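[1] no sequence on this one, just coordinates:
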């Protein structure tokens, strides 16, 4: 589908990109695929590593991810997530102005788990291969183009594989990913999985969850118009009366009906007021809204009775516990869907 990238300009904010200088960064990748964890750590025995140096006083924020999954009442787990707290060395041709890259993503599969698993395994690799290489490569325009191309490439590769099967795979997946470039977040999403930022408001002296993603469902005016223009219909709030989301990876049988793989993209500058990121599939939001999720998480993060677990700091223990309890509570509150929750703590280095 030929969807203009100009439709995604709204929601961008001005941001300053920090230019760090010293301190080593490591490579650590986690992929959770249908509830199965895969760990991969590169060493010098595997391949040469390019060590980028970041100064301790550069103002970088440390990003550390935690996740939890629950199958719920579904027969199988169709969610997947990818967590890369620091993947800087995975991109060998980064512009000199970029010294830290991190990547966090949640994929909510439907009609099977193959699209979500494909996205969890392939999207970040496509991002790395397409990441701008010029000295001005961290410019908003170039990173935005990179993200759009990355999603299109990931979608095209899966559709090619799906169409070659007999019978043809019908799988599809939502996607929400956060890419941290130095201290700037770029958020790209398809469908109804969400990303939020917990930020402290100095004026109100309160925490709030700020939406970083835009939901895509067929009842929204712009989405419905695109679907109808392509010859599709919206019945009972679904594309062709079947598909609940209007943008996704996969879903080959609906692509000619106006279902798009072009993500909405937003930008956010990290500040000292930021506490954590929350990424989750719609299974969580069937049991929580932003306010109740915030209250639930904060109660655990502020619980003074919690003791640190072996090998973990107290903060790590609390965030890990918050993730797991939040996912379990969504199921207890009646969410029958798969539930995947990712928390990314934000702290000063």
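    On my side now, so go ahead. Predicted, not measured: the structure shown is a model, and the values here were computed from it. Residues are numbered from 1 along each chain as shown.
[2] switch to C-alpha atoms for all contacts and neighbour counts from now on
    OK.
[3] how about the spatially closest residue to residue 37 that is not a sequence neighbour, secondary structure?
    Taking Cα to Cα, 6 or more residues apart in numbering, and ignoring the residues beside it in sequence, residue 37 has residue 31 as its nearest neighbour in space, at 6.0 Å. State at residue 31, reduced to three classes by DSSP: H, G, I helix; E, B strand; the rest coil: strand.
[4] hang on, residue 31 packs against residue 82?
    Yes - contact status for residue 31 versus residue 82: in contact at 4.3 Å, counting by Cα atoms under 8 Å.
[5] Neighbour count for those two, which is higher?
    The residue with more neighbours, out of residue 31 and residue 82, is residue 82; 28 against 21, by other Cα atoms under 10 Å.
[6] Contact partners for the more buried one?
    With contacts defined as Cα atoms under 8 Å, 6 or more residues apart in numbering, the neighbours of residue 82 are 29-32, 103-106, 120-121.
[7] Second structure for comparison follows:
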């Protein structure tokens, strides 16, 4: 299992913000697991270093910083750690009418710690902490194994739903609800716990808006449901894409059988330091102001998207109220379609977007 994921609610100690990501590893799990543990920290550092900078530029900086960090890890390991991963990230930000956060007099937290993070392993979380009913989350995993012909088969392994719920707190209050559900890996970076001492939350004013910033490198994908229609927020960076293939050849490489230099199927990723001249970490970014027509967001690796279209995925879970059940349904569909890859799915439900918060 080479996938990882992370989620942070009340991100940067701002009530109603959230960060979500899926990392699909290849040639080893190290890059994906490192991103699952540290990507959100890099994003927070970049936000605090340049608070007035446009968020898409911040995401671009973060992707490059993470890419460089993985390259340093490869060098320090004498080439033993040379894995890479595709990535799809979503940052749900609370802003004022001018696209800023004027309600913050200073960065909400001086470090990369947020009230809740999805990056740490902790199997000893107390069973006594009650789940908050306004947030629902679950973790399941599909661990591929090889049959006698070397093909991968999906095997579902359930983790404790209550453990995730116990680690979550409300970001909405009585008039706002936010639910996320995760199906996918049970890697170390895919568990959840509180990130140390609670940081006082900043509560944005009632007239704040919610903007969804997405960024991806590779073929991990983000799809928004707007009034029942699928809106793809990401771009698939593959060797079969003519524009990406031209970029590879212009850089002195080649694409054979849809693979960069005959090896890698994706043309952008984090890590893969040995191919960094051609397989860059620069992300594709989008900015979407959410409205009451926006219902939910799906983030998933290609293990799902290889066997389902964007619109079919939306239609499959649109009537499913519970995000946990929605993610399970998408995962089961991938299994039924005999996907041959790891599968990680994150479903984020939006509610009351026309009101005070999400």
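    All right, it came through fine. Predicted, not measured: the structure shown is a model, and the values here were computed from it.
[8] what TM-score comes out when they're superposed?
    A TM-score of 0.65 describes the superposed chains when it is computed by TM-score structural alignment, normalised by the length of structure 1; 238 aligned residues with a Cα RMSD of 1.7 Å.
[9] can you redo the contacts of residue 82 of structure 1 as JSON lines with distance to residue 63 of structure 1?
    Rendered in JSON lines, the data for these read as follows (distance: Cα to Cα, whole Å):
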{"residue": "29", "distance to residue 63 of structure 1": "13"}
{"residue": "30", "distance to residue 63 of structure 1": "14"}
{"residue": "31", "distance to residue 63 of structure 1": "16"}
{"residue": "32", "distance to residue 63 of structure 1": "18"}
{"residue": "103", "distance to residue 63 of structure 1": "10"}
{"residue": "104", "distance to residue 63 of structure 1": "10"}
{"residue": "105", "distance to residue 63 of structure 1": "14"}
{"residue": "106", "distance to residue 63 of structure 1": "16"}
{"residue": "120", "distance to residue 63 of structure 1": "19"}
{"residue": "121", "distance to residue 63 of structure 1": "21"}
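[10] So which of these is surrounded by the most neighbours?
    Highest neighbour count within the contacts of residue 82 of structure 1, by other Cα under 10 Å: residue 106, with 31 neighbours.
[11] what do we get in structure 2 for that residue?
    In structure 2, residue 106 of structure 1 lines up with residue 22, judged by TM-score structural alignment.
[12] measure its match to residue 182 of structure 2 for me?
    Residue 22 of structure 2 sits 10 Å away from residue 182 of structure 2 when distances are taken as Cα to Cα, to the nearest Å.
[13] quick one: common contacting residues for the two?
    Shared contacts of residue 22 of structure 2 and residue 182, counting by Cα under 8 Å, 6+ apart, come down to 344-346.
[14] now, among those, which is nearest to residue 56 of structure 2?
    Using Cα to Cα, residue 346 is the member of those that lies nearest residue 56 of structure 2, at 21.4 Å.
[15] so what's that closest one closest to, chain neighbours aside?
    The shortest distance from residue 346 of structure 2 to any residue other than its chain neighbours is 4.3 Å, reached at residue 182 (Cα to Cα, 6+ apart).
[16] Shouldn't the one you found be within a strand?
    Yes - Residue 182 of structure 2 forms part of a strand when assessed by three-state DSSP.
[17] how many other residues sit next to the equivalent of residue 59 of structure 2 over in structure 1?
    In structure 1, the residue paired with residue 59 of structure 2 according to TM-score structural alignment is residue 147. Neighbouring residues of residue 147 of structure 1 were enumerated by other Cα under 10 Å; the total is 26.
[18] what sits against residue 147 of structure 1?
    Residue 147 of structure 1 touches 127, 188, counting by Cα under 8 Å, 6+ apart.
[19] What helix or strand is the residue positioned nearest the centre of structure 1 located in?
    Taking Cα atoms, centre = their mean as the criterion, residue 177 is the residue nearest the geometric centre of structure 1, at 2.2 Å. Counting by DSSP states H and E, the element that carries residue 177 of structure 1 is strand 175-181.
[20] Average separation of that strand from the aligned part of structure 2, please.
    Superposing on structure 2 places strand 175-181 of structure 1 at an average distance of 0.8 Å from its equivalents, by mean Cα distance after the TM-score superposition for structure 1.
[21] Looks like residue 318 of structure 2 contacts residue 226 (just checking).
    No - with the criterion set as Cα under 8 Å, residue 318 of structure 2 and residue 226 do not qualify as a contacting pair; they are 10.4 Å apart.
[22] Please, where are all the strands along the stretch 151-300 of structure 2?
    In the stretch 151-300 of structure 2, the segments counted as strands under DSSP state E, counting those that start in this stretch are 152-153, 156-158, 178-183, 193-194, 209-217, 221-226, 229-232, 255-256, 259-260, 270-271, 284-289, 294-300.
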